[in-house]
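K.L.:
I'd like to go over a predicted model; first the sequence, then the structure.
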Amino acid sequence: MEWEGGKVSGGKHMGTINLKEGEVFVKDGKVTNGKFVIDMNSINVTDLTDAEEKAGLEGHLKGATDENADHFFNTKKYPNGTFEITNVTEENGKQMVEGNLTLKEVSHSIKFPATITVTDNDVTVVSDAFNIDRTKWGVNFNSGSVVKDLAGDKVIKDEITIKLSVKATK
């Protein structure tokens, strides 16, 4: 998974999160459902080159210290997330994946466009970039919609942009 987040006033960071495991079910050449385990401890920042800055931001996102454990993802308490595909439909000629994203033991339904390819040997699911509102999962650090009277240059966007790319082998 690729992710991107940033401040309302500008500036952003991007990176990746790995999947631990998963499975996809296919019937008559079409994906019917599936489930993936997201390894939240694999959060990786890809836009920083300074090792200390990179480690600092990754630690903050993971909640590496008691002080910042609940700022973002608190991976000590919640090491895994999940995404469960519940439906695949077609809208305006585009495949739409619907499912339940669970982070920090909170589940919400999401829907996003994707290109799904089923062959005799594998299944690939590649999403278009889509946004989720992080506050729905209790990821509220410096959210302008949650924290009132926060200085404008400190406000972090509620939306995180995600792009998913999965290949499952039969």
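P.N.:
Arrived safely.
K.L.:
could you use CA atoms for every contact and neighbour count after this?
P.N.:
Fine.
K.L.:
contacting residues around residue 14?
P.N.:
When the contact criterion is Cα atoms under 8 Å, 6 or more residues apart in numbering, the partners of residue 14 are 2, 3, 4, 5, 45, 46, 47.
K.L.:
and stretch 132-145, end to end?
P.N.:
Start to finish, the residues bounding stretch 132-145 are 14 Å apart (Cα to Cα, to the nearest Å).
K.L.:
for the contacts of residue 14, give me CSV that also has distance to residue 142.
P.N.:
Below are these laid out as CSV (distance: Cα to Cα, whole Å):
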residue, distance to residue 142
2, 22
3, 18
4, 16
5, 12
45, 19
46, 22
47, 21
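K.L.:
second one coming, line it up with the first:
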Amino acid sequence: MNKLKSIALALVVALGTVTATAQTSTKVDASKSKVLWLAKKVGGQHNGDINLKEGTLIFKGKKLVGGNFTVDMNSINTTDLQGEWKGKLDGHLKADDFFGVEKFPTSTLVFKKIGAKKGAANTYAVEADLTIKGITAPVTFDIVANKGVANATLMIDRTKYDIKYASKNFGALADKAIDDEFELKVQLKY
């Protein structure tokens, strides 16, 4: 009988340990989340937004351990222009010179490695794979996740995704160049 009690106790402890360390996937509310972009060029800049199609953050207890996201590239929107100029820039960003959204309607970000940053509460260093135009390249960034909101700023080198239009590193004249890096500010509600 004691042997049976010992086995039962061992099972309870083992199941409790598995439950305590289980990962949970938390769906991101795409309608309340924001992805803002900023692109700079000689003599100016443009900014806008793009819609998150879907996303998931993965937690182990309260600790962020993963995530994956899909962005709707057809939703690229310029917010600093209006009228004809806005239409022209939005159209150009969707064209093959930039994101080629007809052929590549989504982009994805998948966390590959994540670790808590020492001395910074709820802050994690992330290594991820970003896929744009069917090309995957690694990116690194910090993310702060706390109380249903996660914030991150990513710097993306567009030339890694074969977006070379007006890049000074690929023949653009210096006074017509667009910076190779653009910024994404992301706020995820979960």
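P.N.:
Everything's here; your move. Please read all numbers here as calculations on a predicted model, not as lab measurements.
K.L.:
quick one: TM-score?
P.N.:
The TM-score (TM-score structural alignment, normalised by the length of the first structure) is 0.84; 153 aligned residues with a Cα RMSD of 1.4 Å.
K.L.:
follow-up on the earlier one: between the contacts of residue 14 of the first structure, which sits nearest residue 166 of the first structure?
P.N.:
For those, the closest approach to residue 166 of the first structure (Cα to Cα) belongs to residue 2, at 11.2 Å.
K.L.:
which residue lines up with residue 134 of the second structure in the first structure?
P.N.:
Residue-level alignment of residue 134 of the second structure against the first structure, with TM-score structural alignment as criterion, gives residue 105.
K.L.:
could you check which residue of the second structure pairs with residue 62 of the first structure?
P.N.:
By TM-score structural alignment, residue 62 of the first structure lines up with residue 94 in the second structure.
K.L.:
its match reaches residue 74, doesn't it?
P.N.:
Yes. The pair formed by residue 94 of the second structure and residue 74 meets the contact definition of Cα atoms under 8 Å, at 6.9 Å.
K.L.:
what is in contact with these two at once?
P.N.:
Contact criterion Cα under 8 Å, 6+ apart; residues shared by residue 94 of the second structure and residue 74: 101, 102.
K.L.:
more neighbours, the two?
P.N.:
Under the criterion of other Cα atoms under 10 Å, the comparison of residue 94 of the second structure against residue 74 puts residue 94 first, with 22 against 19.
K.L.:
distance check, that one against residue 82 of the second structure.
P.N.:
For residue 94 of the second structure, the distance to residue 82 of the second structure under the criterion Cα to Cα works out to 17 Å.
K.L.:
for the first structure, which segments count as helices?
P.N.:
Secondary structure of the first structure by DSSP state H: the helices cover 51-62.
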